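> Predicted coordinates and the sequence they were generated for:
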Amino acid sequence: MPNYEVLRIGHRPERDKRITTHVALTARAFGASKIYLSNPDSRVVSSVEEVVKKFGGNFSIVPISNPKGLVKSSTSQIIHLTMFGLPIDEKIKEIGNNDKDVLFIVGAEKVPAWVFEYSDYNISIGNQPHSEVAALAIAINSLTSGSYNKEFKGKLSVVPSATHREMKGSG
């Protein structure tokens, strides 16, 4: 299975702290190995690191000052998730027909034009305004045919239940 990474471009500290945190947590939960943050926010970093510490997994946050350089030098498939892209259903087989690693790009604000230019695929999850968290989850789920569910070895784990909340371990 390919390795998934995420590049978050344009974090706006007051407006985006929860969304950027949720992008990172979704990336982790769906099996990505890391997220690159072009404008790291210490609150986001500490929140995500705390989840990784408690719930396990090999997920890291990498601050990056030159996102364009990262994208240009990447050997992964570059998939920009944008409402302006081609529908994922039209491209998913083409994207998934190789074992290349994937670097997803999600923007917080209007992304620079070079993102469209350097991406192998500009993909939409519907051509309407929507959450980048939802777009990332749907994209990974589509690429993995729903088999993203991986086991994390952490101090805490959730015990699935239809009727109540239950955790195992100590955090």
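Perfect, I can see it now.

> For the rest of this, base every contact and every neighbour count on C-alpha atoms.
OK.

> Give the next helix or strand downstream of the helix or strand containing Val62.
Using DSSP states H and E, Val62 maps to strand 60-63. Once the chain leaves strand 60-63, the next helix or strand it forms, by DSSP H and E, is helix 67-73.

> on contacts alone, who are the packing partners of the very next helix or strand once past that next one?
As assigned by DSSP H and E, the chain's next helix or strand after helix 67-73 is strand 77-87. Under the contact criterion of 3 or more Cα pairs under 8 Å, 6 or more residues apart in numbering; DSSP states H and E, strand 77-87 touches strand 102-107, helix 113-118, strand 121-124, helix 132-143.

> Could you rerun that using 7 Å?
strand 102-107, strand 121-124 (3 or more Cα pairs under 7 Å, 6 or more residues apart in numbering; DSSP states H and E).

> The strand holding Val62 - contacts with which helices or strands?
By 3+ Cα pairs under 7 Å, 6+ apart, strand 60-63 packs against strand 34-37.

> So which other helices or strands are in contact with the strand it packs on?
Counting by 3+ Cα pairs under 7 Å, 6+ apart, strand 34-37 packs on strand 4-9, strand 60-63.

> Comparison target, given below:
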Amino acid sequence: MHDAPEVAVLRYGHRPGRDDRMTTHVGLTARALGADRVIFPDNAGQSRETVEDITDRFGGPFDVELTGQLDATIREWDGSVVHLTMYGERVQDVTGEIRETHREDPLLIVVGGEKVPFEVYEAADWNVGVTNQPHSEVAGLAVFLDRLFDGRELEREWEAADRRVIPQERGKRVVDGDLDEP
């Protein structure tokens, strides 16, 4: 989608049964709004399957991984790390600097699932708050990605889509992806 280095989203923590839907939505939001891949904790296999299924049906490229090494993923990341948290610097104050850094460096965006340990705050290059108020981590991720990409992600063309949604004023229209319809 973009010519810059990779953008990956790391879902930090997953409580099976409690976080299933939210973890899945972190992955779907990452995919839809311009990230290249999502990394889930190894106990989020159902979320991985769902995001891979959506990618197969509605297009990619987008990768989904599982890891048992969340802290090591952050620590060993070869690039910059953004931790989305309500306690961070205001998104509107730091996104320009992050965007400039991302022109050269891969970007890892950490999205918490349960209480995030202080070590994550220390490891991050930026702790970023979207409103500094309690709300959904999915909403925070969406706002951050939209600001990072300046809205360009909304114009993305999807490759290898089995299905495409045709925008229209009312109703729902989904067609086979190989049709040449606008």
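Perfect, I can see it now. Just so you know, these numbers come straight off a predicted model, no measurement behind them.

> Which stretch among the helices and strands packed on strand 34-37 of the first structure is buried most, on average?
Mean neighbours per residue, mean count of other Cα atoms under 10 Å, is largest over these for strand 4-9, with a mean of 24.

> The counterpart of Thr75 of the first structure in the second structure: neighbouring residues, count only.
Residue correspondence to the second structure (TM-score structural alignment): Thr75 of the first structure is matched to Asp78. Other residues near Asp78 of the second structure come to 12 when the count uses other Cα atoms under 10 Å.

> rewinding a little: mean per-residue distance, the strand holding Val62 of the first structure to the second structure?
For strand 60-63 of the first structure, the mean deviation from the second structure after alignment is 1.3 Å (mean Cα distance after the TM-score superposition for the first structure).

> need the helices and strands packed on strand 34-37 of the first structure in TSV with distance to Tyr121 of the first structure, can you?
TSV is the format used below for these (distance: least, Cα to Cα, whole Å):
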stretch	distance to Tyr121 of the first structure
strand 4-9	14
strand 60-63	23
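
> looking at the ones you listed, which is closest to Asn98 of the first structure?
When those are compared by Cα to Cα, strand 4-9 sits nearest Asn98 of the first structure, at 13.4 Å.

> name the helices or strands packed onto the closest one?
Partner elements for strand 4-9 of the first structure (3+ Cα pairs under 7 Å, 6+ apart): strand 34-37, strand 102-107.

> Just give the number of residues close to the equivalent of Pro160 of the first structure over in the second structure.
Counting by TM-score structural alignment, Pro160 of the first structure corresponds to Pro167 in the second structure. Close neighbours of Pro167 of the second structure, defined as other Cα under 10 Å, add up to 11.

> show me what contacts Pro167 of the second structure?
For Pro167 of the second structure, the contact set (Cα atoms under 7 Å, 6 or more residues apart in numbering) is empty.

> how about it, secondary structure?
Assigned with DSSP: H, G, I helix; E, B strand; the rest coil, Pro167 of the second structure falls in the coil class.

> Can you tell me how far it is from Val175 of the second structure?
Applying Cα to Cα, to the nearest Å, the value for Pro167 of the second structure to Val175 of the second structure is 11 Å.

> How about Trp77 of the second structure?
Distance from Trp77 of the second structure to Val175 of the second structure, by Cα to Cα: 39 Å.

> cool, Asp42 of the second structure as well?
Counting by Cα to Cα, the gap from Asp42 of the second structure to Val175 of the second structure is 34 Å.

> Settle it for me: which of these two has more neighbours?
Asp42 (15 against 12).

> Thought Gln69 was touching that one, still the case?
No: using Cα atoms under 7 Å, Asp42 of the second structure makes no contact with Gln69, being 8.5 Å away.

> Quick check, central residue of the second structure?
Centroid-nearest residue in the second structure, with Cα atoms, centre = their mean: Ala30, separated by 2.5 Å.

> That one sits in which helix or strand?
Counting by DSSP H and E, Ala30 of the second structure is part of helix 20-32.

> which residue numbers in the first structure go with that helix?
Counting by TM-score structural alignment, helix 20-32 of the second structure corresponds to residues 17-29.

> so who does Thr95 of the second structure touch?
Thr95 of the second structure makes contact with Arg147, Leu148 under the criterion Cα under 7 Å, 6+ apart.

> Alignment lookup: Glu5 of the first structure to the second structure.
That one, Glu5 of the first structure, aligns with Ala8 by TM-score structural alignment.

> how far away is its match from Ile98 of the second structure?
Distance from Ala8 of the second structure to Ile98 of the second structure, by Cα to Cα: 14 Å.

> which ones are touching Gly13 of the second structure?
Pro41, Gly112, Gly113, Glu114.

> could you flag which of the residues you listed are buried?
Buried subset of the contacts of Gly13 of the second structure (neighbour count, 16 or more other Cα atoms under 10 Å): Pro41, Gly112, Gly113.

> What lines up with the second one in the first structure?
Residue pairing (TM-score structural alignment): Gly112 of the second structure is matched to Gly107 of the first structure.
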